[in-house]
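Chemist: what follows is a protein structure lacking sequence information:
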């Protein structure tokens, strides 16, 4: 009986979920429900999936509106009708067109025009599939209209948007938020009606009892409609099934690619390699994943043709086929990668290929995919109302003052002292929290499907211009749609740009082949960087935690780095296995304490679970679960399951099997605890290996071309550390850092020999249009000869030229900054009138006799701090206090368990919440020689001796040592004062 029901995916309008709609229908004895969200199809597939559990027949459609004005409701007769509706909505959404008054002539769609709209437009003609919807409230008007005689065209349109008064209040608040208005000023036309609720089947039939033909017409529509999608175990893959023109041709191509490239990867392929290859090919063919591999290969091939750098990771990195045809650069034979993590007979979904490209190249790759393949869309994600955010919005809606809103949002209030209005804000904040607010684009998911995208969903067109479906990854996987992960990261951009910079700065060298990873792995100089923690700028291995871990592990090879990449993850650490792994790595005799069964399963990691596939191995080989059950365990722990029921059953079987195998209960629970504590966070081994490959490429460049590499790091937004610290690292590598120069610098940083010129892009207050203007002029007409020449050629305001002078960009004139500032003020419009274009004729500039004016290095530093955000000289040079007797970072290992004093410039600080809820601070400093030391600030000193911003700190503490890595357990700190700016 209900042809027009909304969920909260009628964004900022509806008040409950699609599952709650089914619960509502069930409680009212309704057997068929039509979900018609406003200009949205996000809930449709999950509504269909969940309806079986409630024994309700699902029907889906769309409520087409312009704002809140309902034009008509479209109800899909079948899957094709749903596709028609999606295509129609998408066309209007993409082109920002209003919904017309009259629906097009759909083939498999019922159209319901609301009674009030029909009256207003005096519509007389209706097609066979078009009807007039009448609510209970509108029945009193019907007998007095001409439409009372349209007996075969009238149907029930009792809109369902709310369940009760509380929902209605929430609805009004959502409408006020959407309209950015006070609740008291919200127009009635923006609201639904208090009567837009679901009545019982008996009650609605009673309401329409005098109009039995309306009930009959409504039932006929409901009976005619049928929608079907397969879900869960019954689903089949909806991805593009064929790459060429047949499965046979696809397999032949995949086989040919493997044979053609086998000797490029393995010069002398062993029987083990050949057997693994054939096993994979057979499995890929039998599981119908051939096209999935070929599509990924196609994307990678385009990337290589364009000269882009990529990293292939995910479970697909465990595949020898992926390695041979170039999707990944991880050798599964060398690493003994677990085949069943990549594919097993119980797996319905294809393996994961997370393919990283440079953040600068990713959009072009995405564009290529849309051009190359037919049915393509981006995956969506839901941005939901967060509690603090919705409290802020509700505070504005209720008209509360900003101070009160801040107090409520930050939780800084005493609940007993709040007034009624503030209590309402908190009450409805809790209710609305978690509602979808708007749709966004998934970070990396691209869909390439067999059927048209609109078979499954309407699409939006976000600013980047790629159609995006209206449901998320969980829904997609439920229905058999598996995403291609196309990611952008800055690490690859650094590698690519560093190669280009080397080519420019050192043209005498042969071209760099960054694919020679096997050579890099064996290079003792590169491995020494890992062992000594000298990997600043290198992707993934530069953080303080990784730097410390690699020194503790004495990491000096590829396999060690692969292990470290997973050990650093929070799960391994929290289970206590990180420390145990380090002990077994450093002290071989400790390995004898490992459980012999686990040691046999995981000899490479000394019987310790380090990688995600270790869960599979242990569950299968230790606990006797089949591979399907083991995969349930792995996926359940990684949070990819919607339901925990199946996971709980596998957990029970794990413990039961271990008991039957006679394992001691303590051993069973210990292994289970290890699995449970880290499986959701650990990397797949192939994933870690992929990161390690990229790290070695970065380390090669850092080792042999450190300055060019650091410029590339700076030009791509850095990484874990601040710009200032990467500049420090460039200095440590022998570079000379120059502030921006008007005749040399570009927008980004450049290098000439060992001289690095900072880019104009760092000058925070310098307008990009100004930069573009003077760089373009310089490129076309040559360097500037003087300040006068610059003023003649470039239209610029006094304020903007002042920034350039203060950063010393005109130092080629050999005039002091103070003199240049006075000249610029005299020669430009002192009354701040900006000249919009360069002068046609050179003016005769007056010469002014100014006294000799100089700038001190302290003034220079403060100008740099203001304009760049940091001084180029370093904070030690600016100290205004004498240092007491102290040690250097390199001397820490001579003072283990002793209290010492070090002076350090702050590099990085971060907090960690201890198990008791108190905060621990971790800091990284550099001493006067530029060498690192790390400190731990336990709760007793965190508040007493705070770390306030960048600068030099006196750090007094006890030297602690763990596996040869020293750090400072802080007892007190003091921030050292800096020389004041003499001009202030």
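Modeler: Nice, thanks for sending it over. Since this is a predicted model, take the numbers as computed values, not measurements. Numbers count the residues shown, from 1 in each chain.

Chemist: going forward, measure contacts and count neighbours with C-alpha atoms only.
Modeler: Fine.

Chemist: sec struct for residue 611, please.
Modeler: coil (DSSP: H, G, I helix; E, B strand; the rest coil).

Chemist: OK, contacts around it?
Modeler: Residue 611 makes contact with 566, 682, 683, 684, 685, according to Cα atoms under 8 Å, 6 or more residues apart in numbering.

Chemist: state the pair within those residues that is farthest apart.
Modeler: Farthest apart among those by Cα to Cα are 682 and 685. That separation is 8.9 Å.

Chemist: next up, a second structure to put side by side with the first:
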């Protein structure tokens, strides 16, 4: 168990150099024996420790106002003196402040599944187990001044400079060249890491751009120079190597986020969006003055992500690679339920209270549609939101007070207090979605780690912010179901049509694709299928790729809260004039019609108006996103206004421009991130338009994803002339498949006359046959078993024969019958429902060994 000690005294003795040893709280061997009156046992225990640690062994003195504590501390101090050891004043700290006791006690009860009335000695006897200052401790233990001096000496000796762990410590990357942050990337003989990166970039640039134009050459040279001065060549090589592995395995993988601002990342094929063509800004990604490592988020087809993670483990080894943790906090409903149980509330009260905490921001379309047959699985995508989405606890629960008994009413104020106190309180650690730490030194010498529940895997007990603060290198390997959809659809297209579709080479100016999007025919399309997008698309009507980039970025909480959406749409529709506070703003804001939408635009405005360098402009953006007080903002305003004045911008205009970028700094979206997502959105639209059958098969097989239930997807497919056929024991596979149309001539299916895209489509459309895994009661193993049995022993000829050969549970048989999987046998579904129970009892899975009884002629 993670909570149990694993280091034996013998193991510690082998590694005792440089360690201090303290005798522990009341449960330590020395104080426990002394408190029990066994001085000899206490002396022996202390001697064992002193034999290992010598003068670095100290006896702890702690007074928590237990009546026996003063005498115990004096006796322990005397014992330390007898053996020539020091004493040290300590707190047995279980919570930071006195008021933390109630929450601590309730958390202990939650941990043990007990109520406060049942907890007994699991709880501390009083409220003295908090972090006291020296003044309070001297009131209790001032008669032992040497113990205070020892406490300070030990604390000073253990003071840790974070630079001794990680190479960061808040310093600029450009000042950290030569420090080992990465395990070393193997390069061909005769190369350094940088020279190899340089060679790869030259090859990649020729492949991407053909003729090396001055703009490409200058931009690439500048980026490589910054990367070299920051000592990040290995960082880029590691990411290139991961993407190379994915390409070899035909696993879709692409970088997003600010990494898409980099030409180097693009020519290495880490990112897929051309930063020159789309006017992206490298300094949003990396400058020499950056205080944190650059961030390359790699989206990987979710079904293949584990294979990529295992490749990294194999390449760098378990000692140098581990997953980053994520701190899971208490959520509104679960917290209220657990606290109420710990306070001894009745089960019915607990249920009413938990249900009364209303959750907001759950899209109703994320819930299963009533139109979908109940025998099919419904992916449950209703997330449990956090406290920011919960109705205030008092408002939600006060109305229940009248239904409580006397004890519950008495403890209700405490319940309210604790429910608010536990908001966003850490509950447990989980594995980060994709964060992976790779270090130059062994992990155990660098960060705290623990074993994961998955075999042969470690988890770093630091979250991504801790990793950034230490300047360590985190790789983000994120699973994206849409890329699995794309991979499956492309593979199906190749298998059926012999066409190897390279989405990275298709033109991004296909009018028909933009027609599809403008008509809000977006079910299944990445990033543009939500209800908010459906509302905005007819008004914006994107007609080029840059419009899609804006569309992806603008329908976000930040732009919506920052009031960016309506001004942009009004200007797009010509209902509002496009204006600029100063002509210098036009080059930076022209693509978004004068509205500050992208974070990169803040940098461009600062550079154009105030004459900031790219590095200084990014510093301004970062500072604005963090600044909260008016004093902080004033510190940022002065150099901006001064720089603008030097450029001939009047002070009042400069102040207004500063006000605008400060207002939008918190809400702006990263343009390169939007561009990367827009490319994936375009690719899914292309697949839906030109390969609808393969698209819908891949979409159904990669559920849950997006906003819509399988029933909605099936209805959308029908509008496109694609029939979604039910499960059939003679035809279905484990997952959905494309099936030849069964009607004469294999003509197109009738389509919804209102769907102009479907009416204009010239490609051949086929049916989609649902797979066994879509049926309730059938998992992957059962579905594979059905297909394997059919392949091994031939087609199924009747319901009873199917039940005997496959051996499914009654629920699965009934659901298959309900869905018409046996209709080809000509038997009524109602009849099969009755027979499912008896068929289950005679199946191989139900059959049990029969006891052989003696016959009459037995001896």
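Modeler: Received it, and whenever you're ready, just let me know what you need. Remember, predicted model here, so these are calculated numbers, not experimental data.

Chemist: hang on, the earlier thing: secondary structure for the contacts of residue 611 of the first structure - can I get that in a markdown table?
Modeler: Converted to a markdown table, these look like this (three-state DSSP):
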| residue | secondary structure |
| --- | --- |
| 566 | helix |
| 682 | coil |
| 683 | coil |
| 684 | coil |
| 685 | helix |
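
Chemist: out of those, which is nearest to residue 824 of the first structure?
Modeler: Taking Cα to Cα as the measure, residue 824 of the first structure lies nearest residue 566 of the contacts of residue 611 of the first structure, at 57.6 Å.

Chemist: what's the match for the closest one in the second structure?
Modeler: The alignment partner of residue 566 of the first structure in the second structure, by TM-score structural alignment, is residue 553.

Chemist: any idea how far residue 564 of the second structure is from its match?
Modeler: 11 Å (Cα to Cα, to the nearest Å).

Chemist: so residue 682 and residue 685 of the first structure - more neighbours on which side?
Modeler: Legend: neighbour count by other Cα atoms under 10 Å for residue 682 of the first structure and residue 685, higher for residue 685 (30 against 27).

Chemist: neighbours of the aligned partner of residue 409 of the second structure in the first structure, how many?
Modeler: Mapped onto the first structure by TM-score structural alignment, residue 409 of the second structure lines up with residue 419. By other Cα under 10 Å, 9 other residues sit near residue 419 of the first structure.

Chemist: try residue 200 of the first structure
Modeler: Here the count is done by other Cα under 10 Å, and residue 200 of the first structure has 16 residues near it.

Chemist: and for the closest residue in space to residue 47 of the second structure that isn't next to it in sequence, the neighbour number?
Modeler: Of all residues not flanking residue 47 of the second structure in the chain, residue 83 sits nearest, at 7.8 Å (Cα to Cα, 6 or more residues apart in numbering). Residues lying near residue 83 of the second structure (other Cα under 10 Å) number 13.

Chemist: and residue 83 of the second structure, what pairs with it in the first structure?
Modeler: Per TM-score structural alignment, residue 83 of the second structure is aligned with residue 150.

Chemist: cool, residue 507 of the second structure as well?
Modeler: In the first structure, residue 507 of the second structure lands on residue 520 (TM-score structural alignment).

Chemist: show me what the helix or strand hosting that match is packed against.
Modeler: Residue 520 of the first structure is part of helix 517-521 when elements are defined by DSSP states H and E. Packing contacts for helix 517-521 of the first structure, counted by 3 or more Cα pairs under 8 Å, 6 or more residues apart in numbering; DSSP states H and E, involve helix 685-704.

Chemist: against which helices or strands is the helix it packs on packed?
Modeler: When contacts are defined as 3+ Cα pairs under 8 Å, 6+ apart, helix 685-704 of the first structure packs onto strand 310-313, helix 490-505, helix 517-521, helix 524-531, helix 558-567, helix 706-715.
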